[in-house]
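1. Based on what follows, work out the 3D shape:
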Amino acid sequence: MSSSPLRASIIVSAIVFTAIGMGLSIAGLLSPSWQVVNLQEYNSVHEHGLWLDCIRHIRDVTGVLLRRYLTETEPLHCVYKFDYDKYSGTFDIEDDNSPVGEVNRHKFYGWHTATLIMIIIALITGFCSICIGACSCAIPSLTLIFTTTILLTTFLSSVAEGVFFFFSHRADNRFVKGIVGTYEQRVGLAFFLQMGACFFHFIAFLIAMMATFFAFSSKNSSLNRAHSLSANSLKSNITGMGRSTNLSDPTLRPLLRPAPPPPPQSHSRPGSSSALQNFDYMGHEETPQGSLSLNSGAPPLPPHNLMTTQQQYVFPSAKSTSLRHE
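-> Have a look, this model is predicted:
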């Protein structure tokens, strides 16, 4: 079933926005800069991601450490959260706010795992929505499933963003205690990339809702058109049948004239020609239609033939009688 160009263009727009959102989510997932803290006393910037942590050392200690662009040329030293040196003994320290306890922030927390899982599921549902959207250009009934998968992708991305924002702003996760001071972690670039992904997924959901509206409205209009055509056809058939059986139709009045009454029977003498016309001279009875019929199935004779036969039958006997008298 082919789709209208308008609905197809709307679906393509929703697919494009979904693909952009997925790209932003992948970029944010690969980036370690979900939380960034500048530890001036260590001359380093720590970036804490969902599964990857990186440290960038700073050579400038003249007081311009807050200028982030000065540290972009420094190499990153990254380590996976699941492959960190957990046997160094620092993970056994219960107080994460101690100067050495900052190392414990390079491990998996529950909210890190929850955010990571929800983003991965959102990427899977986003990919499924793109595939379903491509099929819905030809099958309008799949537009509703396409919209549902985009809504699920938007929901998972937003919940993941909300969970990370809530737990990252808790006091025990937001502040890092150093040797001489306490430093605040701020959300990094990856957090804003994921926020942009949520925005694009939401726009794609709104566009998909428009496509669903057009799909079902066109389907309903097609059903209504087919129903009206069938109703009109049935009505015309019923009207034709009514006209064929309606005796009061003016067009049928000339055809429905009453039959003329039969001619009155005249009382004539037995020997007259009128009596002979109503009597079969061969000894056969008259048919109900008033015509003469023979037992052999021969057609009845017309009236003038009867008269001729009557004359031929009567006058020869008279001639023979006259000759006999002579």
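
2. Could you use CA atoms for every contact and neighbour count after this?
-> Noted.

3. other SSEs contacting the host helix or strand of residue 230?
-> In the assignment (DSSP states H and E), residue 230 maps to helix 189-245. Applying 3 or more CA pairs under 8 Å, 6 or more residues apart in numbering; DSSP states H and E, one finds that helix 189-245 makes contact with helix 5-30, helix 143-168.

4. ok, the residue positioned nearest the centre of the chain - contacts?
-> Nearest to the geometric centre of the chain sits residue 141, at 2.4 Å (CA atoms, centre = their mean). Neighbour list for residue 141: 215-216 [criterion: CA atoms under 8 Å, 6 or more residues apart in numbering].

5. That one and residue 135, how far apart?
-> 10 Å (CA to CA, to the nearest Å).

6. and if you look at residue 113?
-> 34 Å.

7. more neighbours, those two?
-> Set residue 113 next to residue 135 and count neighbours by other CA atoms under 10 Å: residue 135 wins out with 16 against 13.

8. For that one, which residues are in contact?
-> With CA under 8 Å, 6+ apart, residue 135 has these contacts: residue 142.

9. Doesn't it belong to a strand?
-> No. Applying DSSP: H, G, I helix; E, B strand; the rest coil, one finds residue 135 to be helix, outside a strand.

10. I figured residue 197 was touching residue 24, is that so?
-> Yes. Contact criterion CA atoms under 8 Å: residue 197 and residue 24 qualify, at 5.3 Å.

11. Compare the two and say which is more crowded by neighbours.
-> residue 197 (28 against 21).

12. Tabulate the helices and strands packed on helix 189-245 (TSV), appending distance to residue 316.
-> What follows is those, written out as TSV (distance: least, CA to CA, whole Å):
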stretch	distance to residue 316
helix 5-30	102
helix 143-168	106
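
13. before we go on, could you also do this sequence so I can check it against the first one:
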Amino acid sequence: MARVMYKFVLITSILLIVAGLLLTAFSLFSPVWEIVDFPRNHLSHHHGLWWDCIVHHDTLIPLYELQAEQRGDRCDSKLDTAVQANLRIALEKGDDDARELLLHRFLPHHKGVIFFAVFTFVFGSISIAIGACSPCFPPNSLLYVVGVFMTGACSILADVIFLYAFSQKPNQLLKEITRETVIMSRSERSSALMSYVKRLGSACYIHMFGSFLLVIGFIFSIFCAYFLITSKHAHDVCCASKKEYREQTRWRNSGLILKTGHGRQVSRPFVVIDDDSSI
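-> Model prediction:
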């Protein structure tokens, strides 16, 4: 029973790790980590880790229609030098939307998410390899637990960094507006504050769900190590060659017992064992 439970828990934990890594990879290349809505202009800015998109309402991206191109729906890379130059010019002019343009840069929390995502994939790949080899060497199950823990920890740290930066931006924005709009009237200040609304995008939630799957996989890895260490027959799940299997089961077989036919206890039976090497 412990052997069956060990197989089930090991396969489930590996599948959870693979699913978490796939969701993490999908979220990294999505531009919908943070959404900034402009109600007055009927458009939204989608901010990702690598690129940003400007999307008018009731439109989808990527956009290939001529009408969409005329309306200005597009996606730009954060690493594009031309885009960075345009951002610097807009910030120097002090446009009304210059504060929102700060989100189009490659910010430190974007780098932090990518940094920990790389280690998430590294530890996740190592964990899968160790987990697959743990039946042949039971102490590997403890390394498997450590590897899955590091995988989930890196993914959770990436979520914490992004959520912390997202929650701090409104306060920083309020300080900038307070410094730069001291001569504005009260109505002008309120209109500047309400010019756009920020919210988390679907990519952030997908990444957090991937972290949740990795945490569940870590819990399963603990049970996997427990069943492997406590089971006496857990090593039997390891793949062995045909020759090794014959050597292990050679003396377990009862064979064919022949007796002399006498009922006395002194008669000694002999055992005939089928062995290919004797042929």
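
14. before we move on, back to that, which position in the second structure aligns with the residue nearest to the centre of the first structure?
-> In the second structure, the residue equivalent to residue 141 of the first structure is residue 139, according to TM-score structural alignment.

15. Next, work out how far apart its match and residue 147 of the second structure are.
-> For residue 139 of the second structure relative to residue 147 of the second structure (CA to CA), the value is 13 Å.

16. same question, residue 84 of the second structure
-> From residue 84 of the second structure to residue 147 of the second structure the distance is 39 Å (CA to CA).

17. Please say which of these two ends up with more neighbours.
-> More crowded of residue 84 of the second structure and residue 147, by other CA under 10 Å: residue 147, with 24 against 16.

18. so what's that one up against?
-> By CA under 8 Å, 6+ apart, the neighbours of residue 147 of the second structure are 123-124, 126-127.

19. ok, now residue 122 of the first structure?
-> 152-154, 156-157.

20. which one is the aligned partner of it in the second structure nearest to, not counting chain neighbours?
-> Aligned by TM-score structural alignment, residue 122 of the first structure pairs with residue 120 of the second structure. Nearest non-adjacent residue to residue 120 of the second structure, counting by CA to CA, 6 or more residues apart in numbering: residue 151, 4.8 Å away.

21. Map that neighbour across to the first structure for me.
-> Checking TM-score structural alignment: residue 151 of the second structure goes with residue 153.

22. Its match touches residue 130, doesn't it?
-> No. Shown here, residue 153 of the first structure and residue 130 do not form a contact pair, counting by CA under 8 Å, at 11.1 Å.

23. Neighbour count: the two, which is higher?
-> Using other CA under 10 Å as the criterion, residue 153 of the first structure and residue 130 rank with residue 153 on top: 30 against 21.

24. In contact with the more buried one, which residues are there?
-> Residue 153 of the first structure touches 121-123, 125-126, 201, counting by CA under 8 Å, 6+ apart.

25. Of these, which is the most crowded?
-> Going by other CA under 10 Å, residue 201 tops the contacts of residue 153 of the first structure with 30 neighbours.

26. That one corresponds to which position in the second structure?
-> Aligned partner of residue 201 of the first structure by TM-score structural alignment: residue 214.

27. In contact with its match, which residues are there?
-> 16-17, 20, 148, 151-152.

28. Check residue 80 of the first structure too.
-> With the criterion set at CA under 8 Å, 6+ apart, residue 80 of the first structure makes contact with 51-53.

29. Do a quick rundown of the strands in the stretch 1-150 of the first structure.
-> Along the stretch 1-150 of the first structure, counting by DSSP state E, counting those that start in this stretch, strands occupy 35-39, 44-48, 52-57, 76-80.

30. Could I get these in a markdown table, plus columns for distance to residue 216 of the first structure?
-> Putting those into a markdown table (distance: least, CA to CA, whole Å) gives the following:
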| stretch | distance to residue 216 of the first structure |
| --- | --- |
| strand 35-39 | 45 |
| strand 44-48 | 47 |
| strand 52-57 | 46 |
| strand 76-80 | 49 |
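
31. Residue 125 of the first structure versus residue 21 of the first structure, what's the distance?
-> Noted for residue 21 of the first structure: a distance of 12 Å to residue 125 of the first structure, by CA to CA.

32. Could you do residue 154 of the first structure as well?
-> 9 Å.

33. Please apply the same query to residue 114 of the first structure.
-> 17 Å.

34. likewise residue 243 of the first structure?
-> Noted for residue 243 of the first structure: a distance of 62 Å to residue 125 of the first structure, by CA to CA.

35. Repeat that for residue 223 of the first structure.
-> Residue 223 of the first structure is 32 Å from residue 125 of the first structure, by CA to CA.

36. What distance do you get for the match of residue 141 of the first structure to residue 13 of the second structure?
-> With distances taken as CA to CA, residue 139 of the second structure is found 17 Å from residue 13 of the second structure.

37. One more: residue 32 of the second structure?
-> In terms of CA to CA, residue 32 of the second structure sits 29 Å off from residue 13 of the second structure.

38. what do you get for residue 215 of the second structure?
-> Counting by CA to CA, the gap from residue 215 of the second structure to residue 13 of the second structure is 10 Å.

39. okay, the two: which has more neighbours?
-> residue 13 (26 against 23).

40. so what corresponds to residue 164 of the second structure in the first structure?
-> Mapped onto the first structure by TM-score structural alignment, residue 164 of the second structure lines up with residue 166.

41. quick one: that match from residue 117 of the first structure, how far?
-> Applying CA to CA to residue 166 of the first structure and residue 117 of the first structure gives a distance of 17 Å.

42. So for these two, which residue has more residues nearby?
-> Between residue 166 of the first structure and residue 117, counting by other CA under 10 Å, residue 117 is the more crowded of the two (14 against 10).

43. Find the nearest non-adjacent residue to residue 210 of the first structure, please.
-> Here the residue nearest residue 210 of the first structure, using CA to CA, 6+ apart, is residue 10, at 7.5 Å.

44. pretty sure the one you found contacts residue 208?
-> Yes. In this structure residue 10 of the first structure lies within contact range of residue 208 using CA under 8 Å: 7.2 Å.

45. Looking at those two, which has the bigger crowd around it?
-> Higher neighbour count among residue 10 of the first structure and residue 208: residue 208, with 28 against 20, using other CA under 10 Å.
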